[in-house]
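# Okay, here's the prediction I keep looking at, along with the sequence it came from:
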Amino acid sequence: MSPTLRKSLIIAVIVIAAIVAIGWYLLQPNTAKYGDEELTGTDPLIAEIQEETIPSIGIMDPVGWDEGASPTPAEGLNVSRFAEGLTHPRSMLVLDNGDVLVAETNRQPGPPASFTDRVAGWLMGRAGAGVPSPDRIVLLRDTDNDGSADSQSVLLDGLKSPFGMAVRDGRLIVANTDAVLSFPFTPGDTTIARGQEWQLMALPGGGNHWARNLLLSPDGERLYVTVGSASNIGENGMAAEQGRAAIYEYDFTTQTSRQFASGMRNPMGLAFNPDSGELWTTVNERDMLGPDVPPDYLTNVPIGAQYGWPWIYWRFNYDERVETAIPQYLQEYTRWPEYALGAHVAPLGLVFANDGALGQPFTSGAFVARHGSWNRSPPAGYDVVFVPFDERGNPQDVPPVPVLTGFLGDDLETTHGRPTWLAWDNAGGLLVSDDTGGIIWRVTGTPAAASQEPADN
């Protein structure tokens, strides 16, 4: 080998080693410094940023559940399998007759728009979220009322990433990723024929946040619709975010819609607080500012509310990465969220306490499914928690109370499943969908021991 060739090989080896070393360094996750004690509550710590060029990777390998295994309920609660063998179950709707509708769904295929999108898509695949979308609504029926579905059938298929569902005036309303559709339906039906549906609203479809949730107002006259952002921080330009990062209100009487609230990167869960009548939502905040910032949140949503995305997070904090100029009015009108749920915990499902169905201490407040982090070390979320409210209908400044844990493996490198959506069944059980586990869990309170009269002597 000539000296020139030997020198060239040595240089090539050094360059390759340097590239590998730099890549290895960049892919090492930043380690979180704080936990729920600091990053949750009404006045959370807003940590210093650790800006990331490449997202920190904290994906848990999905290993599923062994036969007979289950998550761990809080003391005084029980958990059982309501249904299993489902394909990526996400949202749920419980009907008056007790039937449970489940959206088996995922994002639509499509070319990723950026390097970050490619990385995120690969990570979601590793986490068990890369399955093709089944695009259908499944009906689960518990015919003998034993707390376990004994009938499972496809109610409606051929949809496009369906998610939110509502029933009103003989119609099943379904939110596809790009439209809200209305189908003729009567509770008790086991199939829905296609061809008689109509469109209520067109929606901007797809994007990083493709799921569209629905909620009827208590009087049934209005429908609330969530639309998440297409990107992390508007990096593809704000024109691509037109009509997104918002909640809409549809009026059935006028058949018109309006933007109800905005500036929320990915609003997901929707529920009305039974004590105050306010609309509340869970919101997934932005990524790549470090493992501890910013916290995802639970908040009320007054009409016209603005939460700052993409320019501002948590009222006073500017995201300097956003290239589009900030609207001048935004700082004045941006609201402080009501309750922090932790950084990168990905809160999804939301329900309020159901007349104390699970007993103390779960009598006044909100239950939230924290789907779990994909870019944090150590991982966060992967549980169902309870946020206690005070007598005035506001969250208390305390960490959330664990309700259902054990989705993460003991090694913190694997996951049995991921809690996704929440719904109350008609018997007072809390249903929890587990999208990567393919299971609907049912959480109940421990039955009180029957009182006994003292025997006559």
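Happy to help now that I have it.
# contacts, neighbours, all on C-alpha from now
OK.
# residues contacting the residue nearest the centre of the chain?
The chain has Leu348 as the residue nearest its centroid, 2.1 Å off, counting by CA atoms, centre = their mean. Leu348 makes contact with Met268, Gly269, Thr282, Val283, Val368, Ala369, Arg370, His371, Thr420, Trp421, according to CA atoms under 8 Å, 6 or more residues apart in numbering.
# how far out from the middle of the chain is the strand or helix carrying it?
If you go by DSSP states H and E, Leu348 is part of strand 347-352. Offset of strand 347-352 from its chain centre (CA atoms, centre = their mean, to the nearest Å): 8 Å.
# what about versus this one:
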Amino acid sequence: MAIYDVLARAVALVGAGAIRWRRLQGNVQRRPAVGGAPEIPLAQPQGRIPTLKMPTAQGWAAGQLPAAAPGLKVNAFAAGLKHPRWIQVLPNGDVTVAEALQQAGGAPRTLFDHAMVATMRRAAALGDSPNRITLLRDADGDGVAEQRHAFLENLNQPFGMALLGDTFYVGNTDGVVAFPYTAGATTITASPRRLSSFKPGGHWTRSLLPSADSQRLYVGVGSLSNIGEHGMRAEEGRACIYELDLRTGHCRVFAAGLRNPVGLAWEPVTGRLWTVVNERDGLGDETPPDYLTSVSDGGFYGWPYCYWGQTVDDRVPQDAALVARALTPDYALGGHTASLGLAWMPAGTLPGFDSDGMVIGQHGSWNRSTLSGYRVVFVPFANGRPAGAPRDILWGFLAPDESVSYGRPVGVAIGPDRRSLLVADDVGDVVWRVAAA
């Protein structure tokens, strides 16, 4: 057995003992912190060795599929990819998929660092990044892509994508780059034009969302660390959403205090920007919850000083002025669900989902006693706001005993036919298609 696996098992055993102790003390909450007014337990700091629990990545057996809500069916739109993370549907119906992976940084420095690296490798969450974007084409419209092309290669952990006119934009981990695009092209070989630069490392994904007038790009940039443990100077320019003006090249912080804002989407009734945010670890199963929120220009959302409004995190040196400014998110999604994907889904896109709302790809937890996420959910909206409990669209990515994961959903997008949903699965190496049964 490799030394990293031994270390991982040792830390997991310590964490399991801590979980049993907290259960005896009545401090593990069974009810998820979900909705606009969630019940969030008091923080239970887990110390230097927080709960470490992540299933082994197994992948899907032949013929095995995720479970879908009544009235829906699911099929592989494309299989045999390499860690597909994000999806972009082009105007001509082509689908581009960013294939990228978190890469190991410097040598682990602590026992927990070693165990975390081993655990992430076992869960297929760490390794050599493919660093490419693949183009998928379903020319006959049967719901399966029969063509596959290397659209862009030799990128740097690509994630977000956007096509505006004859320019294709990519969110690399170290900045936004642009490529010339010709309608119907299956490969781009031109050199990129750099538009902005970001610090790599930590939360490495860089999601992109164009403005309605196609003049700006909004870019999600996550923090370097969990709670600023390397100092706030190392976090400068991070944990925020940027606004990049494509005419002038000016890039400014649009909203801050967002630990890891990944998926971005427009809500069409109000025209407001929404995001899903992964909150901090080490305070308990449901504390604090990940969340879905509208984003205000100039808004501050608490990280790292506080969470869910102005609940202070005592582990962090405080800034009282910023705590006083912290806005409360709109909708809690449960603790450590790793909600990453986000897409607006109009009413009637899928049968049985008769209201407008947001679709969310929940990648799944590692820092809690009972795993959460590992599903695709729908949050209904009314009058521009969340209006009801989340509903499952797709699940079954996790074995019942939580020992293995068959897949982990990430990016979500409405399909080219506007009557289906595409889901990137970076453990199953599949893009799933969900449609009417």
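All right, it came through fine. Note that the coordinates shown come from a computational prediction; the quantities given were computed from them, not determined experimentally.
# And the TM-score between them?
Here the superposed chains carry a TM-score of 0.92, computed using TM-score structural alignment, normalised by the length of the second structure; 420 aligned residues with a CA RMSD of 1.8 Å.
# picking that back up, could you tell me where the strand holding Leu348 of the first structure falls in the second structure?
Across the second structure, the stretch matching strand 347-352 of the first structure (TM-score structural alignment) is residues 339-344.
# show me where the stretch 201-350 of the first structure has helices.
For the stretch 201-350 of the first structure, the helices defined by DSSP state H, counting those that start in this stretch occupy 330-333.
# The counterpart of Met165 of the first structure in the second structure - how many residues pack around it?
For Met165 of the first structure, the aligned position in the second structure is Met161, judged by TM-score structural alignment. A total of 26 residues lie near Met161 of the second structure under the criterion other CA atoms under 10 Å.
# One more: the one 3 residues further on?
If you count neighbours by other CA under 10 Å, Leu164 of the second structure ends up with 12.
# try Pro361 of the first structure
Using other CA under 10 Å, Pro361 of the first structure has 12 other residues around it.
# which residue lines up with it in the second structure?
Using TM-score structural alignment, Pro361 of the first structure pairs with Phe353 in the second structure.
# so what's its match up against?
Phe353 of the second structure touches Ala347, counting by CA under 8 Å, 6+ apart.
# rewinding a little: kindly provide the distance from the match of Met165 of the first structure to Asp113 of the second structure.
32 Å (CA to CA, to the nearest Å).
# same deal with Glu402 of the second structure?
On the measure of CA to CA, Glu402 of the second structure and Asp113 of the second structure end up 23 Å apart.
# What ranges does the stretch 51-200 of the second structure have for its helices?
Using DSSP H, counting those that start in this stretch, the helices of the stretch 51-200 of the second structure run over residues 111-122.
# Strands along that one, start to end?
Assigned by DSSP state E, counting those that start in this stretch, the strands in the stretch 51-200 of the second structure fall at 56-57, 67-68, 72-78, 84-89, 95-99, 132-137, 147-152, 161-164, 167-172, 175-180, 193-194.
# Now do the contacts for Ser148 of the first structure.
Contact analysis of Ser148 of the first structure by CA under 8 Å, 6+ apart lists Arg81, Phe82, Ala83, Asp142.
# ok, back up a step: the match of Met165 of the first structure contacts Arg206, correct?
No - between Met161 of the second structure and Arg206 there is no contact under CA atoms under 8 Å: 9.1 Å.
# okay, and the common contacts of those two?
Counting by CA under 8 Å, 6+ apart, the residues touching both Met161 of the second structure and Arg206 are Gly171.
# So what's the residue count around Ala61 of the second structure?
Counted with other CA under 10 Å, residues neighbouring Ala61 of the second structure total 9.
# per the alignment, it corresponds to what in the first structure?
By TM-score structural alignment, Ala61 of the second structure lines up with Asp66 in the first structure.
# which residues touch that match?
Asp66 of the first structure sits next to no residue when contact means CA under 8 Å, 6+ apart.
# Would you mind measuring from it to Ala17 of the first structure?
Here the criterion is CA to CA. By it, Asp66 of the first structure lies 42 Å from Ala17 of the first structure.
# What of Glu67 of the first structure?
46 Å.
# contacting residues around Thr293 of the second structure?
Contacts of Thr293 of the second structure by CA under 8 Å, 6+ apart are Trp274, Thr275, Val276, Pro329, Asp330, Tyr331.
# If anything else comes up later, I'll come back, but that's it for now.
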